[in-house]
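> 3D model of this:
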Amino acid sequence: MVLPVQPDVVDNTAHIVQVALTPIFLLTGVGTLLNVFNTRLARVSDHNQHLGELLRADPDDKTRRWLQRHVARLQLRLWALDAAVALTAIAGAATCGTAFILFLGSLRDRSVVSWLVISFGVALVCVVLALVAFVADTVLAWHGLRREGPLPRGPG
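Sure thing, here's the model as predicted:
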């Protein structure tokens, strides 16, 4: 025997799934951003380590100053990328919280609007701030290339 399906139940369920997709799409973007930021962070860390090796090789004063300027710029880039990664991770957590609150609200049938606004708002603000930190890293990278030239390469 087939039970009749109430249109309201189907409509409500479909609406919950539609609304839940928005944070999930944001979460996909957040994951991609984390991958980009971590890859860039690894490259900058490798450059920083290489410059440390070059400085330990006891270069002449002019080269030492040039290398130290590169190191100082890389330290700023590392800080900006650390901030981008941390903010993106917070955005991911807030996005997951948003999806969870949506489902919890649908199960309990309570008003969770304020919690949704807060969690999704935190996610969006953190993504924007992470992108600002990433732009800061990009500007520092381009500024360093124009002012000091490319980083010295290692042997091989």
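
> CA only for contacts and neighbour counts going forward, please
Fine.

> which secondary structure elements does the host helix or strand of residue 139 contact?
Assigned by DSSP states H and E, residue 139 belongs to helix 113-148. For helix 113-148, the elements it packs on are helix 7-56, helix 61-108, judged by 3 or more CA pairs under 8 Å, 6 or more residues apart in numbering; DSSP states H and E.

> in that helix, which residues are buried?
116, 119-131, 133-134, 136-137, 140-141, 144 (16 or more other CA atoms under 10 Å).

> just want the angle from it to helix 61-108.
Angle of helix 113-148 versus helix 61-108, following axes from the mean of the first three to the mean of the last three CA atoms, to 10 degrees, is 170 degrees.

> ok, the residue nearest to the spatial centre of the chain - contacts?
When CA atoms, centre = their mean is applied to the chain, the residue found nearest the centroid is residue 88 (3.2 Å). Residues near residue 88 by CA atoms under 8 Å, 6 or more residues apart in numbering: 30, 33-34, 126-127, 130.

> redo those as TSV? Include distance to residue 51.
Below are the contacts of residue 88 laid out as TSV (distance: CA to CA, whole Å):
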residue	distance to residue 51
30	31
33	27
34	25
126	32
127	31
130	27
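
> what is the nearest of these to residue 5?
For these, the residue nearest residue 5 by CA to CA is residue 30; the value is 37.3 Å.

> here's the other one to compare against:
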Amino acid sequence: MSATDLLPPTPELTHLAQIIQLAVAPVFLLAGLGAFLNVCAGRLARIIDRSRQLEPRVLASRGEEHDRLIEEIRVLDRRIAVVNNAIFTTVLAAVLISLVVILLFVAFLTGTKVGTAIALLFMGSMIATGWGFAIFLHETRLGTRTIRVRAHILEHEAEEHD
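Got it, this is the predicted structure:
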């Protein structure tokens, strides 16, 4: 006995299978956004860890070292805000995609015409996804631009030992 013997294809069942097929692509997109959120969360954790390492050093430092540490901790604070914005827009995209999937099934179950709403939600999710990626790009550039090896380290030569 095959699966087709148990469930003979009906127009409604065939239509439901099509709806499920339509819902699969957005669900894969959700998985990709989840992976991206994992990257963002890892980056945020590293930035927070670095700022916590610097806090006691800032309080104990004076002069040029203090100024350098203050500058670095300000940049870290800015990066925390930027990563949080990337996370927000990516989660927004995931919520909008979830609504797309829900509306696909609502339309199937109720016969309601929600094609325009689905299209607008999907467009909104793509805008939020792109915006999240752009914010993340900004954060990575901010991080690489501000984390520089100081010139005296690059020019340092070890003393010769006799």
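
> TM value for the aligned chains?
The TM-score (TM-score structural alignment, normalised by the length of structure 1) is 0.86; 147 aligned residues with a CA RMSD of 1.9 Å.

> about what we covered before: please identify the deepest-packed of the helices and strands packed on helix 113-148 of structure 1.
Of all these, helix 61-108 carries the top mean neighbour count, a mean of 19, counting by mean count of other CA atoms under 10 Å.

> compared with structure 2, how much does that one deviate?
For helix 61-108 of structure 1, the mean deviation from structure 2 after alignment is 0.8 Å (mean CA distance after the TM-score superposition for structure 1).

> so which bit of structure 2 is that helix matched to?
Mapping helix 61-108 of structure 1 onto structure 2 (TM-score structural alignment) gives residues 63-110.

> from the chain's centroid, how far away is that stretch?
Centroid separation between stretch 63-110 of structure 2 and its chain, computed with CA atoms, centre = their mean, to the nearest Å, is 6 Å.

> cool, and stretch 130-143 of structure 2?
Its chain's average C-alpha position is 10 Å from that of stretch 130-143 of structure 2, according to CA atoms, centre = their mean.

> that older thread, nearest to residue 57 of structure 1 among the contacts of residue 88 of structure 1?
residue 34 (34.7 Å).

> for the closest one, what are its contacts?
So residue 34 of structure 1 contacts 85, 88-89 (CA under 8 Å, 6+ apart).

> switch the cut-off to 7 Å
Residues near residue 34 of structure 1 by CA atoms under 7 Å, 6 or more residues apart in numbering: 85, 88.

> which residue lines up with it in structure 2?
By TM-score structural alignment, residue 34 of structure 1 lines up with residue 37 in structure 2.

> residues touching stretch 53-62 of structure 2, excluding its own?
Outside stretch 53-62 of structure 2, the residues that touch it by CA under 7 Å, 6+ apart are 66, 69-70, 73.

> what of stretch 125-139 of structure 2?
79, 82-83, 86-87, 89-90, 92-93, 96-97.

> recalculate using a threshold of 6 Å.
86, 89-90, 93, 96 (CA atoms under 6 Å, 6 or more residues apart in numbering).

> that stretch maps to which residues in structure 1?
Aligning stretch 125-139 of structure 2 against structure 1 (TM-score structural alignment) gives residues 123-137.

> what about that stretch, distance to the chain center?
The chain centroid and the centroid of stretch 123-137 of structure 1 are separated by 7 Å under CA atoms, centre = their mean.

> ok, average deviation of it from structure 2?
Here the mean offset of stretch 123-137 of structure 1 against structure 2 after fitting is 0.9 Å, by mean CA distance after the TM-score superposition for structure 1.

> let me know how buried residue 60 of structure 2 is, in neighbour terms.
By other CA atoms under 10 Å, 10 other residues sit near residue 60 of structure 2.
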